[in-house]
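S.K.: got a sequence here, can you model it:
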Amino acid sequence: MRLIVQDTPFDLAAELETFGQDSLTGAVVSFTGRVRDDTGTLEALELEHYPGMTERAFAQIAETAQRRWQLTDLTIIHRVGRLAPGEPIMMVATASPHRKAAFEAAEYLMDFLKSRAPFWKKEHFSDHSKWVSAKQNDEDALSRW
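M.R.: Okay, here's the model as predicted:
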């Protein structure tokens, strides 16, 4: 299990090269999230967090996912700092003996990261900045678990 919060870019191919090598692994699922510019005017997304708090939250949710879906491997990488539109912001990878478990665990982790991970996000535009509020559809997605 790898749980990482970092301010530098990550290499998805390198991360997945040695991921899920356990002989019981029959499925590997990965997801990469990118900074989205819904308006066409976003200059940057800035993410803040409290070191230690974020890692503890990652550990708790990762342990829950491993127990619930009997995962053979799990990785969460989430970036902080200032990111431009299109830059990778996070990745989740899950490995399991069966594809259904790997897909479900990945979705569960992504839903948690979107709605419960302790990050504070601020969007920067040319003429103003604003904090990003939680979205109801993200809360709804998490409630299914």
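S.K.: C-alpha only now, for contacts and for neighbours.
M.R.: OK.
S.K.: wait, Gln70 sits on His98?
M.R.: No - at 9.6 Å, Gln70 and His98 do not qualify as touching, with contact defined as C-alpha atoms under 8 Å.
S.K.: quick one: distance of the helix or strand containing Ala102 to the chain centre.
M.R.: Counting by DSSP states H and E, the element that carries Ala102 is helix 99-115. The gap between where helix 99-115 is centred and where its chain is centred comes out at 9 Å by C-alpha atoms, centre = their mean, to the nearest Å.
S.K.: residues of that helix that come out buried?
M.R.: Along helix 99-115, the positions that meet the burial threshold by neighbour count (16 or more other C-alpha atoms under 10 Å) are 99, 101-115.
S.K.: looking at the residues you listed, which is nearest His124?
M.R.: Looking at the buried residues of helix 99-115 and their distance to His124, the nearest is Lys114, at 19.2 Å (C-alpha to C-alpha).
S.K.: what's the nearest residue to the closest one if we skip its chain neighbours?
M.R.: Asp138 (6.5 Å; C-alpha to C-alpha, 6 or more residues apart in numbering).
S.K.: buried stuff in stretch 7-24?
M.R.: Within stretch 7-24, the residues that qualify as buried by neighbour count (16+ other C-alpha under 10 Å) are 10, 12, 19-20.
S.K.: could you dump those residues into TSV with secondary structure and distance to Arg79 added?
M.R.: Formatted as TSV, these follow (DSSP: H, G, I helix; E, B strand; the rest coil; distance: C-alpha to C-alpha, whole Å):
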residue	secondary structure	distance to Arg79
Phe10	coil	9
Leu12	helix	13
Phe19	coil	19
Gly20	coil	22
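S.K.: for comparison, sequence B:
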Amino acid sequence: MSTVEPLIRIQAEDFDTAAEIDRMTRDRRGIGAVVTFSGLCRDEAGALAALEIEHYPGMAEVEIGRIAEKTLDRWSLTGLTVVHRYGFIKPGENIVLVVAASAHRQAAFEASSFLMDYLKNAAPFWKKQHLVSGEVSDWVEAKATDEEALKRWEKTK
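M.R.: You can find the predicted model right below:
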């Protein structure tokens, strides 16, 4: 059982990656590695005006907390932060941030990857595309590749 208390925030406003790293590493002498993952809103075809992300307040925090606890049970971390945005997010803007700190790099790398794979599949967020043309998509379906990513963690318990 880990003594690390994960920091989880779900918010509409943008976040500052450098400030999150600074908050986590300030006064922590045992940290030897910090790994961050920043997920951005992408627009591969130039047709996206914004991505609308919705969630169930309360439920999303609890589920991300469960995923964070699974992460902390598997890897020895000295800090863990997850920030996920909701609302209308334009191409190039931040959507999600994971910051994992540990004494050694491998734990931080693996924990970040594990957490993101589970966030993509288990966190209760829904996405809808708003196109430059004014058209609005149906809710975006989960990708089979996201589900496939989880299988590697089942093999390495």
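S.K.: which residues of structure 1 fall in helices?
M.R.: In structure 1, helices defined by DSSP state H lie at 12-17, 53-69, 99-115, 136-143, listed in chain order.
S.K.: could I get these as a markdown table with distance to Phe31 of structure 1?
M.R.: Rendered in a markdown table, the data for the helices of structure 1 read as follows (distance: least, C-alpha to C-alpha, whole Å):
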| stretch | distance to Phe31 of structure 1 |
| --- | --- |
| helix 12-17 | 10 |
| helix 53-69 | 15 |
| helix 99-115 | 8 |
| helix 136-143 | 16 |
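S.K.: which of these sits closest to Ser30 of structure 1?
M.R.: Checking those against Ser30 of structure 1 by C-alpha to C-alpha gives helix 99-115 as the closest, at 7.2 Å.
S.K.: so the closest one matches what in structure 2?
M.R.: Helix 99-115 of structure 1 corresponds to residues 105-121 in structure 2, going by TM-score structural alignment.
S.K.: cool, and stretch 71-88 of structure 1?
M.R.: The alignment places stretch 71-88 of structure 1 over residues 77-94 of structure 2 (TM-score structural alignment).
S.K.: follow-up on the earlier one: to what extent does the match of helix 99-115 of structure 1 diverge from structure 1 after superposition?
M.R.: Taken over the aligned residues, the distance from stretch 105-121 of structure 2 to structure 1 averages 0.7 Å (mean C-alpha distance after the TM-score superposition for structure 1).
S.K.: picking that back up, which residue in structure 2 aligns with the residue nearest to Lys114 of structure 1?
M.R.: The alignment partner of Asp138 of structure 1 in structure 2, by TM-score structural alignment, is Asp146.
S.K.: show which residue of structure 2 lies farthest from the average position.
M.R.: Relative to the average C-alpha location in structure 2, and by C-alpha atoms, centre = their mean, no residue lies farther out than Ser133, which sits at 29.3 Å.
S.K.: state the distance from that one to Leu48 of structure 2.
M.R.: Applying C-alpha to C-alpha, to the nearest Å, the value for Ser133 of structure 2 to Leu48 of structure 2 is 9 Å.
S.K.: what's the end-to-end length of the match of stretch 71-88 of structure 1?
M.R.: Taking C-alpha to C-alpha, the first and last residues of stretch 77-94 of structure 2 lie 24 Å apart.
S.K.: next one: stretch 29-39 of structure 1
M.R.: Using C-alpha to C-alpha, one end of stretch 29-39 of structure 1 lies 30 Å from the other.
S.K.: how about the buried residues of stretch 7-24 of structure 1 in JSON lines, adding distance to Ala84 of structure 1?
M.R.: Putting the buried residues of stretch 7-24 of structure 1 into JSON lines (distance: C-alpha to C-alpha, whole Å) gives the following:
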{"residue": "Phe10", "distance to Ala84 of structure 1": "14"}
{"residue": "Leu12", "distance to Ala84 of structure 1": "18"}
{"residue": "Phe19", "distance to Ala84 of structure 1": "27"}
{"residue": "Gly20", "distance to Ala84 of structure 1": "30"}
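S.K.: taking those residues, tell me the two that lie furthest apart.
M.R.: By the measure C-alpha to C-alpha, Phe10 and Gly20 form the most distant pair in the buried residues of stretch 7-24 of structure 1, at 17.8 Å.
S.K.: residue in structure 1 matching Phe37 of structure 2?
M.R.: Across the two structures, Phe37 of structure 2 finds its equivalent in Phe31 of structure 1, going by TM-score structural alignment.
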